[in-house]
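> No letters, just coordinates:
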């Protein structure tokens, strides 16, 4: 198990307790509802192993100085409702310690458990989603827990959603975005006009959860994902979105999901690990951190 799920940045950092760390890295190797390419169940392990190649300096600061603890992987066998419940429980334990959970997926469904924990702990919050797909379907292929339904479940919980980088929607999803308070900055708009200085709308909740589906990135940056879409955002556009999302806000936690490793192709795994660490940097530098 240790070889499969090493600690995040294990080569660089000494082992510490959950109480000593701001960031709780939680592997969730879930793969039950993938609808095109497979492999997301191997994503968390690949990210953790690739993290051994990271430098502690992220180009601006050393996010690891706030402490990084890696939890055992969440058990992902069994009914999806049970898996979501287990994820919720693990995230709630991090919240109880005043820490910031960082989920490594696994398919995007892992986010549902985290958002249920947010609802229980904080009430309604803002969800900032980087993704190629809207994920607003009510059900998909027979289940409301599909990775294509994650943001619909967030809306059902009463959370406020902002989507960035979207470039694939079904017609019912288009209608849902018009009839519900779903805010968005689609990839086409980013390509034409860039990212506005005030990215989030007035009145967007101060407390947020950030969910990053790696297929939000262009396939030239992230080819290892199960449902790729052309025309994605660049690496530094992704950085800009994250930085503007967390600046001056209370970040409950974040996730990076939908990496589907390709045998012999190492750079996407490292890219995902770097994205996790860079996001820790943006949070630790820019967000309001209640636990520090």
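Great, that's in hand. Here the structure is a predicted model, which is why all the values come from computation and not from measurement. Numbering: from 1, shown residues only.

> can we go C-alpha only for contacts and neighbour counts from here?
Noted.

> so where does the residue positioned nearest the centre of the chain fall, helix or strand?
Geometric centre of the chain, nearest residue: residue 255, 2.5 Å, by Cα atoms, centre = their mean. Per DSSP states H and E, residue 255 falls inside strand 250-257.

> elements contacting that strand?
Applying 3 or more Cα pairs under 8 Å, 6 or more residues apart in numbering; DSSP states H and E, we find strand 250-257 packed against strand 100-105, strand 207-213, helix 267-286.

> ok, and here's another one to check against it:
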């Protein structure tokens, strides 16, 4: 196993893309693009004593879409993934540990492409949903934030799944999904090699079996804020009951980050439009500080 783990020289990069989400209401745009600002307002950069890599501005969000149009904002997502891949590569080349502040889950394509160029990497996917919709299990595709795990494992249009001829960015057997709690979502994995641990179970030994293997050069960590129970953090686009509490998520992230080969982390889906007093951003910042510091 050729594990390459940079020194934990935390480098924060804003990836404020909302391209992968549907409009929350007619005439509005998803508010998750504001999440990096909210987390910064909670003092995240200073509290982590992290380097600040600034922001990668995404293309324009276009709300119009109908079934049959393919992936909403698909070409813009692909273009952004290429640019985000380059930024992640730059951070790692400088010895940094990238921490991406999203944005929606479609930002995963950027680091997935970057790490695929560097070798063979796994993925710890911490999320309340499978995000595994593709034409093999659905009549049509739509918003990439509900499809990003399918896309990075090679399921979808070439322009998204085969950037620079690298499909798949992550192999099925190199992925473990933690926190999914919808039975229909779990069924999506039935014909794949993707490992999963449902609900609030935290099995770091199983995660280690998938992520720390001789075949892998390391792994990326995806964290969707909706993995937290809505009683803890409801400011997300699809709150789903039965999630983790703050202490459980902190424990899970600490455990994953302690494994050899952790190569970076992204946090997604917090919507400050649903968090008027900033308390939920502050809670998420607390979790990240306790896990990363």
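Alright, I've got the coordinates. For clarity, every value in this text was computed on a predicted model and none was experimentally measured.

> Residue 69 of the first structure: which element?
Secondary structure assignment for residue 69 of the first structure, by DSSP H and E: strand 68-70.

> And residue 178 of the first structure, by the same measure?
helix 171-179.

> quick one: contacts of that helix?
Helix 171-179 of the first structure is contacted by residues 134, 136-137, 183 when judged by Cα atoms under 8 Å, 6 or more residues apart in numbering.

> now with 7 Å?
Contacts to helix 171-179 of the first structure, defined as Cα atoms under 7 Å, 6 or more residues apart in numbering, come from residues 136-137.

> Now do the buried residues in it.
By neighbour count on 16 or more other Cα atoms under 10 Å, the buried set for helix 171-179 of the first structure is 173, 176.

> Quick one: name whatever helix or strand follows that helix.
Downstream of helix 171-179 of the first structure, the first helix or strand assigned by DSSP H and E is strand 182-185.

> Can you name the residues that contact the alignment partner in the second structure of residue 210 of the first structure?
Using TM-score structural alignment, the equivalent of residue 210 of the first structure in the second structure is residue 221. Contacts here follow Cα under 7 Å, 6+ apart; on that basis residue 221 of the second structure touches 123-125, 264-266.

> ok, so of the residues you listed, who is nearest residue 231 of the second structure?
Using Cα to Cα, residue 125 comes nearest to residue 231 of the second structure of the contacts of residue 221 of the second structure, at 21.6 Å.

> Distance check, the closest one against residue 52 of the second structure.
Remark: distance between residue 125 of the second structure and residue 52 of the second structure (Cα to Cα, to the nearest Å) = 25 Å.

> For those two, indicate the residue with more neighbours.
residue 125 (22 against 14; other Cα atoms under 10 Å).

> Tell me where the stretch 1-150 of the second structure has helices.
Assigned by DSSP state H, counting those that start in this stretch, the helices in the stretch 1-150 of the second structure fall at 35-41, 44-48, 74-93, 109-118, 148-152.

> Can you lay out these as TSV showing mean neighbour count?
As requested, the helices of the stretch 1-150 of the second structure are exported to TSV (neighbours: other Cα atoms under 10 Å):
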stretch	mean neighbour count
helix 35-41	21
helix 44-48	17
helix 74-93	19
helix 109-118	22
helix 148-152	26
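
> between those, which gets nearest to residue 292 of the second structure?
Residue 292 of the second structure sits nearest to helix 44-48 of all the helices of the stretch 1-150 of the second structure, at 7.5 Å, using Cα to Cα.

> Any idea how far the closest one is from the middle of the chain?
In terms of Cα atoms, centre = their mean, to the nearest Å, the centre of helix 44-48 of the second structure is found 20 Å from the chain centre.

> what comes up buried for stretch 143-162 of the second structure?
Within stretch 143-162 of the second structure, the residues scored as buried using 16+ other Cα under 10 Å are 143-156, 160-162.

> Which of these fall in strands?
Members of those lying in strands (criterion: DSSP state E): none.

> ok, back up a step: do you know which of the helices of the stretch 1-150 of the second structure lies nearest residue 180 of the second structure?
helix 148-152 (12.6 Å).

> what range in the first structure does the closest one sit on?
Here helix 148-152 of the second structure aligns to the first structure at residues 150-154, judged by TM-score structural alignment.

> how much does the matching stretch stray from the second structure?
Here the mean offset of stretch 150-154 of the first structure against the second structure after fitting is 1.6 Å, by mean Cα distance after the TM-score superposition for the first structure.

> looking at the helices and strands packed on strand 250-257 of the first structure, which is buried most?
strand 100-105 (a mean of 28; mean count of other Cα atoms under 10 Å).

> which residues make contact with that one from outside it?
With contacts defined as Cα under 7 Å, 6+ apart, strand 100-105 of the first structure is touched by 22-30, 40, 43-44, 91, 94, 252-258.

> Then stretch 228-246 of the second structure?
128, 179, 199-200, 226-227, 269-272, 274-275, 280, 287.

> Helices - which of those land there?
Using DSSP state H, 280, 287 are the members of these that sit in helices.

> Of the contacts of stretch 228-246 of the second structure, which is the nearest to residue 209 of the second structure?
Scanning the contacts of stretch 228-246 of the second structure for proximity to residue 209 of the second structure, where the rule is Cα to Cα, the winner is residue 179, at 17.2 Å.

> which position in the first structure aligns with that closest one?
Using TM-score structural alignment as the criterion, residue 179 of the second structure maps onto residue 165 of the first structure.

> so how far is residue 177 of the second structure from whichever residue in the second structure pairs up with residue 128 of the first structure?
Using TM-score structural alignment, the partner of residue 128 of the first structure in the second structure is residue 124. Residue 124 of the second structure sits 6 Å away from residue 177 of the second structure, taking Cα to Cα as the criterion.

> Let me see the contact set for the residue nearest to the centre of the first structure.
By Cα under 7 Å, 6+ apart, the residues touching residue 255 of the first structure are 102-104, 210-212.

> distance between stretch 148-161 of the second structure and the chain's centre?
The answer for stretch 148-161 of the second structure is 14 Å, by Cα atoms, centre = their mean.

> Let's have the contacts of residue 255 of the first structure in TSV, adding distance to residue 113 of the first structure.
Formatted as TSV, those follow (distance: Cα to Cα, whole Å):
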residue	distance to residue 113 of the first structure
102	13
103	10
104	13
210	14
211	12
212	15
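
> May I ask which two of the residues you listed are separated the most?
104 and 210 (12.4 Å).

> Map residue 277 of the second structure across to the first structure for me.
In the first structure, residue 277 of the second structure lands on residue 265 (TM-score structural alignment).

> do the same with residue 236 of the second structure
Checking TM-score structural alignment: residue 236 of the second structure goes with residue 225.

> Count the residues that sit near its match.
26.

> if I look at it, how far off is residue 214 of the first structure?
7 Å.
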